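S.K.: sequence? don't have it. structure:
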């Protein structure tokens, strides 16, 4: 589960923390009343983790990294494809009047795009995150229907929780090497 470079682990903590807060935010669209405090705490914790990861990444910016010219180009391509697919799918869902499924689509695309990112960075934790975010996306609709809650609340809480735990783990790797 360990990244080879402090810079990469801390940058991962920043990115996952930032996006965890975004997912917790999306979950706040129309969550059950009992989830609101949990979602707010998750958002704040995610932002604090992102800030710590960002500061640590800045301090280790000149250290080693998995990124080189080839890796950076491939990473950019993977992220570009992810973004394009997310936007295209969201647009099609909106046209079909299925806006409720947009967070599920985005989570599925995010989860799937993390598999090549994990291989590219050689950071096994990201494989686990990829699998869990993909699973959250696939389970969100049936869970939301079974619990009579909005899909955005289910996928937002699930993806946010996975990303927050991964951000905290990456921060621990960056700080303590495990």
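M.R.: That came in fine, so what should we check first? Values in this document were obtained by computation on a predicted structure and should not be read as measured data.
S.K.: switch to C-alpha atoms for all contacts and neighbour counts from now on
M.R.: Fine.
S.K.: Tell me which stretches of this protein form helices.
M.R.: For the chain, the helices defined by DSSP state H cover 6-27, 36-59, 69-95, 102-121, 124-147, 151-176.
S.K.: could you dump those to JSON lines with mean neighbour count?
M.R.: Converted to JSON lines, these look like this (neighbours: other CA atoms under 10 Å):
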{"stretch": "helix 6-27", "mean neighbour count": "27"}
{"stretch": "helix 36-59", "mean neighbour count": "20"}
{"stretch": "helix 69-95", "mean neighbour count": "14"}
{"stretch": "helix 102-121", "mean neighbour count": "20"}
{"stretch": "helix 124-147", "mean neighbour count": "18"}
{"stretch": "helix 151-176", "mean neighbour count": "24"}
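S.K.: count of residues packed around residue 122?
M.R.: 16 (other CA atoms under 10 Å).
S.K.: So it versus residue 94, what's the distance?
M.R.: According to CA to CA, to the nearest Å, residue 122 and residue 94 sit 36 Å apart.
S.K.: Double-check residue 170 against residue 7; I have them as touching.
M.R.: No: Residue 170 is beyond contact range of residue 7, at 10.3 Å (criterion: CA atoms under 8 Å).
S.K.: May I have the residues that are in contact with residue 18?
M.R.: 46-47, 50 (CA atoms under 8 Å, 6 or more residues apart in numbering).
S.K.: for comparison:
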């Protein structure tokens, strides 16, 4: 793995580790699940710090973010859809479904980012995020389980797992390059 892709792996671990930490804070849960979510949030934050360390060690090779216009358009559309959808749900008195919508939008933005970022594993991550959003919706409608509990926990776990995978991929590539 060259310096740019090691940096990219570090950025993935940093960003997704931070977002996993945020998702773990979404559900209002009772102990012992609350304790597990706090521990997972701490683990995701440590993963993000590992990503930051990798970015710093990789140097400036490749720049911080893709300079591709498609990247900016995808992220802007994602942000607009999440904000407008959340505002609409809140206006309709359905704010409890905001985490479902945001998770689905986040999941839907990963497949178009895969070719832009050169990471085909973003496609299954996006599908999995959309399935978590669907599971949260079904749980809320059928079982009276708060959607935020399912979505926050599921999205947090998926993003944390991907952040860890990014660090492992960089570490493996570093070992191969060191041979």
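M.R.: Yes, it's here. Just so we're clear, the structure is a prediction, and the values are computed from it rather than from any experiment.
S.K.: Fetch the TM-score of the aligned pair.
M.R.: After superposition, the two chains reach a TM-score (TM-score structural alignment, normalised by the length of structure 1) of 0.88; 171 aligned residues with a CA RMSD of 1.9 Å.
S.K.: Please report how far the residue mapped onto residue 42 of structure 2 from structure 1 lies from residue 53 of structure 1.
M.R.: Correspondence of residue 42 of structure 2 to structure 1, assessed by TM-score structural alignment: residue 44. Distance of residue 44 of structure 1 to residue 53 of structure 1, given as CA to CA: 14 Å.
S.K.: Can you tell me how far residue 100 of structure 2 is from residue 86 of structure 2?
M.R.: 10 Å.
S.K.: My error: substitute residue 67 of structure 2 in the last question.
M.R.: 29 Å.
S.K.: got it, and residue 14 of structure 2?
M.R.: Distance, residue 14 of structure 2 to residue 86 of structure 2, by CA to CA: 25 Å.
S.K.: residues in contact with the aligned residue in structure 1 for residue 133 of structure 2?
M.R.: When structure 1 is aligned by TM-score structural alignment, residue 133 of structure 2 is paired with residue 137. Residues near residue 137 of structure 1 by CA under 8 Å, 6+ apart: 104-105, 107-108, 155, 159.
S.K.: same question, residue 148 of structure 2
M.R.: 26-28, 96-97, 99-100, 136.
S.K.: what do you get for residue 43 of structure 1?
M.R.: 20-22, 24-25.
S.K.: mind redoing it with 6 Å?
M.R.: 21, 24 (CA atoms under 6 Å, 6 or more residues apart in numbering).
S.K.: And for the one 4 residues further on?
M.R.: Applying CA under 6 Å, 6+ apart, one finds that residue 47 of structure 1 lies in contact with 17-18.
S.K.: What distance do you get for it to residue 116 of structure 1?
M.R.: Distance from residue 47 of structure 1 to residue 116 of structure 1, by CA to CA: 26 Å.
S.K.: and residue 30 of structure 2, how many neighbours?
M.R.: Neighbours of residue 30 of structure 2 (other CA under 10 Å): 8.
S.K.: Residue 93 of structure 2 too?
M.R.: Neighbours of residue 93 of structure 2 (other CA under 10 Å): 10.
S.K.: do you know how far the alignment partner in structure 1 of it is from residue 149 of structure 1?
M.R.: Correspondence of residue 93 of structure 2 to structure 1, assessed by TM-score structural alignment: residue 97. Per CA to CA, residue 97 of structure 1 is found 19 Å from residue 149 of structure 1.
S.K.: Likewise for residue 75 of structure 1?
M.R.: Applying CA to CA to residue 75 of structure 1 and residue 149 of structure 1 gives a distance of 36 Å.
S.K.: Could you find the counterpart of residue 159 of structure 1 in structure 2?
M.R.: That one, residue 159 of structure 1, aligns with residue 155 by TM-score structural alignment.
S.K.: I should have written residue 174 of structure 1 there, sorry.
M.R.: Looks like residue 174 of structure 1 aligns to residue 170 there (TM-score structural alignment).
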